[in-house]
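> sharing a sequence plus its predicted fold:
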Amino acid sequence: MEVVVIGGGPAGRSAAMEASQLEAEVTLIEKDKIGGKCLHKGCMVVCGLNDVAKFYLDSQNYQKQGMISEIPEINFSEVTKRLRDTTGKIKKVLEFETHSTGVEIINGEAHIQKDRVVVDNKEIPYDKLLIATGSRAKIPPIRGVENAVTYADLPYLEDLPEKLLIVGSGVIAAEFASIFSSFGSEVRVFCRSQFLKMLDPEVKEYVIKNLLPGVDITEGARVNEISNEGLKIAQQTVEGQVLLATGLTPNSEIAQNMVKIGDHKEILVDSHMQTSNPCVYAAGDVIGGVTNTPISRMEGVIAARNACGISSTMDYSWTPQSISLYYDVSFLSPQDHQAGTVATIPGSAGPGSFWRVLEGKTGLTKVSVDLDEGFITGVSSVSPSSRTNMAYLAKMIRDGYKAPDFDDFLEVHPSTDAVYKLLRFFGEYI
């Protein structure tokens, strides 16, 4: 069985390694860098910048409380340089890991023919093809949009923007608003619709008030024009560097003439990650839907298994998601929202939140439960540990755990996880 995977990001790399471990002959083609958008332009970039932002905010807090005498200065050009150095080193680790499973990696741009892929005049035949070409920043039809930057440009910035104008309303907009406002930039966010509409309203209010306190957010804003000086909204001109955070566009052009493409340029697949062409599978951002790294990895694994003759189905229920701010903002709900009885408590003091107790800013946790059946129907948590906690909680809920099952739950202390406290509370009434 010869399997060719196009794209070396989370979906493609996971698919290639899975197929190789299932004894297929696997060739992975990547035209840029192994690791894809996540490592070099997306989540890991946010992770690196966010670590520096948290350190800077903590330093300000420690100085305010009289525990240190000076606040360190940020050398922004050195931050972005070290960021690129670090992602480059991680790339080498990923290459070694991929090679070690028996995958052949080819660098170059792939062109698909009927039963083969061509890279630099080299023909690579395949029995099954897996497309994991990811996505790119979505560029809205705004006059002068070429004057704006996107997330892909941020790792190469030399100077910290004095004023940053973010166009967008989702996770990317919130994360960069948090990072750059923490660094000292004057940040404004312009949303065509509602800001962070995926969040519970109470959680959203907490986020805006406590985690984005210096950020000016305008909802229902329509940007008319972008220039080197800033942007124009209605009749008002606002000065600053414009950053587009208006979503993602799937890189599906490579498959335009061989599989069905959706209205948003996504490659259409079934629950087995199979396209309209029975020999072709697709996974990751190129198929749209929930675009995050764990989902892409799982889609890649599912696609590889099916391509190798092992029936496997993708399950999107209870997908844990998060936003990287000073505290992680994590949330979990089924695809079809279910009602339940709701309880909310402040976040716990502990690692990462202890020195915010005096300000009353330790986070927030909110849980909803169906008291008749004991089913957990929704969870939101703002805390330093919520990202990790939410992943395990999602697995437990999928496996049938109910609120009363947490009666004998033992946490590792000290912890900032407050979810189990609420579930114990609900368990007493069920």
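That came through, no problem.
> hey, let's count contacts and neighbours off CA atoms from now on
OK.
> residue 70 touches residue 61, doesn't it?
No - using CA atoms under 8 Å as the test, residue 70 is too far from residue 61 to be in contact (10.8 Å).
> the two: who's more crowded?
Taking neighbours as other CA atoms under 10 Å, residue 70 and residue 61 compare with residue 61 leading, 17 against 12.
> how about the secondary structure of that one?
The assignment at residue 61 comes out as helix when based on DSSP: H, G, I helix; E, B strand; the rest coil.
> ok, it to residue 363 distance?
Distance, residue 61 to residue 363, by CA to CA, to the nearest Å: 16 Å.
> for residue 300, same thing?
34 Å.
> so for those two, which residue has more residues nearby?
Looking at residue 300 and residue 363 with other CA under 10 Å, you find the greater number of neighbours at residue 300, namely 32 against 28.
> isn't there a helix covering the more buried one?
Yes - counting by three-state DSSP, residue 300 falls inside a helix.
> that one and residue 283 touch, don't they?
Yes - in this structure residue 300 lies within contact range of residue 283 using CA under 8 Å: 5.3 Å.
> any common contacting residues for the two?
Each of 11, 12, 132 lies in contact with both residue 300 and residue 283 under the rule CA atoms under 8 Å, 6 or more residues apart in numbering.
> another one to put next to it:
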Amino acid sequence: MTDPAYDYDLFVIGAGSGGVRASRIAAGYGARVAVAEEYRVGGTCVIRGCVPKKLLVYGSHFAEELQDAANYGWTVEKMTFDWPTLRDAVAKDVDRLNAAYTNTLNSNKVEHFLDRATITGPNSVRLASGREITAKHILVAVGAWPVMPEFEGSEHCITSNEVFHLESLPRRVVIAGAGYIALEFAGIFNALGSHVTVVNRSETILRSYDASLRDRLLQITMARGIEYKFNCGIERVEQHEEGCLMVHMKGQPDPLPADAVLVATGRRPKTDGLGLENAGIELGAHGEIVVDELGQTTCPSIFAVGDVTNRVQLTPVAIREGHAFADRVFGGKDTRVSYDCIPSAVFSQPPLASVGLTEAQAREKLGSNVKIFTSDFRPMKNIFGHRPERGLYKLVVDAQTDKVLGVHLIGPEAPEVLQAAAIAVKAGLTKADFDATVALHPSMAEELVLMR
């Protein structure tokens, strides 16, 4: 398998979820593998994304849980919150995960360089330290990076990269964007006591999700105190001497005062300065690396996986792509990645989760041959909390075949419920199969099999 003409059989640029998985599997097949990572091992998800953000979500939930505790007989005195304690605990866990991912590379005999690597040719890279390295195959797995739009005062704003390191909890937060990152942080700061205003260029939040879930989330978050400014964007941000930021918006006469301005308007593949032109690698309209169905670029010896390809920007997808790449190239297996029925979730408050076709997508595809089943209920968890918030579960069904085409949920623990439901959708089960399943009572998940 190894080729003595090269320093390595595989050189991976980027030690995130996709790159680490590809490295580990390729090394397991006997390949000589090296990885270069310019910052920390683990990538966006582990270091500055899903994992630390989910820990902040958990931390913010205690505001609600502690308030509810009295209704369950608990006495909680002197309830206070200390942002540095939560921030530092999250940072400590990020350190743990960085060490764990590094150990994974070490235990699988993958050499790793904490250095930036750029491509110098079809089979060569150069480290920032100056070392030249050759490899039979190169895998680019550098992920994506937050987009910071150009406007006056943008240097006073932060992105999802910096939000984990705030010195103190901001009293007033303005968030630009209404995608999943924006709304997750809106929920976190709102629960922790900050006044949150979401500024969005359109009038739609979470564009890719079912309209019923979007509408329900908007209603609930507004009732919780999150304010929205639709059809406007940030025009400029001014910093006053006392540290206050004034956010001026297009079409809005009055600026918004803020202590922090979080820009969450999208992520762009991190391809700048990688030297891709040295190997004739084609880029797409958004700077993404163009690949075929097997992850191969326009240079036959170079492949790409994960967010840098801008196909599906989800960690589990990057992991599957990296694994499949190693299986094919080094394991002799024709492993493919299915992009059909990929589940996703937004850890907003409350969270929502979806898999398969939305109602609008199904009607566009099947016309009138669509049946919709819903359960609009008050979760038992909310009863003692005196919150009127209602959960909503929705099934999208093919009226001719009875096949469940989509499942869409909003309510407490919706992502946990959705993972199992995604298996059913992926397997092609019918509404009759759902109906034939005995309910697990009392649970929110039982609503999936009780819709008639």
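Received, thanks. Nothing here was measured: the structure is a model prediction, and the numbers come from that model.
> what ranges does the stretch 301-430 of the first structure have for its strands?
Applying DSSP state E, counting those that start in this stretch to the stretch 301-430 of the first structure gives strands spanning 321-324, 328-332, 341-346, 364-369, 376-383.
> make JSON lines out of the ones you listed and add mean neighbour count and distance to residue 402 of the first structure.
Below are the strands of the stretch 301-430 of the first structure laid out as JSON lines (neighbours: other CA atoms under 10 Å; distance: least, CA to CA, whole Å):
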{"stretch": "strand 321-324", "mean neighbour count": "20", "distance to residue 402 of the first structure": "20"}
{"stretch": "strand 328-332", "mean neighbour count": "24", "distance to residue 402 of the first structure": "15"}
{"stretch": "strand 341-346", "mean neighbour count": "15", "distance to residue 402 of the first structure": "14"}
{"stretch": "strand 364-369", "mean neighbour count": "24", "distance to residue 402 of the first structure": "9"}
{"stretch": "strand 376-383", "mean neighbour count": "26", "distance to residue 402 of the first structure": "6"}
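> quick one: closest of those strands to residue 170 of the first structure.
Residue 170 of the first structure lies closest to strand 321-324 among these, at 9.4 Å (CA to CA).
> mean shift between that closest one and the second structure?
Here strand 321-324 of the first structure, set against the second structure after superposition, deviates by a mean of 0.5 Å using mean CA distance after the TM-score superposition for the first structure.
> and that strand, which stretch of the second structure?
Alignment of strand 321-324 of the first structure against the second structure: residues 344-347, by TM-score structural alignment.
> how far is the matching stretch from where the chain is centred?
Distance, stretch centre to chain centre, for stretch 344-347 of the second structure: 8 Å (CA atoms, centre = their mean, to the nearest Å).
> stretch 238-247 of the first structure too?
Offset of stretch 238-247 of the first structure from its chain centre (CA atoms, centre = their mean): 19 Å.
> and the most centrally placed residue in the first structure, how close does it get to residue 13 of the first structure?
Against the mean C-alpha coordinate of the first structure, by CA atoms, centre = their mean, the closest residue is residue 292 at 4.4 Å. In this view, residue 292 of the first structure and residue 13 of the first structure are 15 Å apart by CA to CA.
> do residue 358 of the first structure as well
45 Å.
> if you count what's nearby, which of those two comes out ahead?
When residue 358 of the first structure and residue 13 are compared on other CA under 10 Å, the one with more neighbours turns out to be residue 13, at 31 against 9.
> residue in the second structure paired with that one?
Structural alignment (TM-score structural alignment) places residue 13 of the first structure against residue 20 in the second structure.
> you'd agree that match is up against residue 106?
No - assessed by CA under 8 Å, residue 20 of the second structure is found out of contact with residue 106, at 11.0 Å.
> overlap in contacts of the two?
Common neighbours of residue 20 of the second structure and residue 106 are not found (criterion: CA under 8 Å, 6+ apart).
> contact partners for residue 291 of the first structure?
By CA under 8 Å, 6+ apart, the contact set of residue 291 of the first structure is 284, 285.
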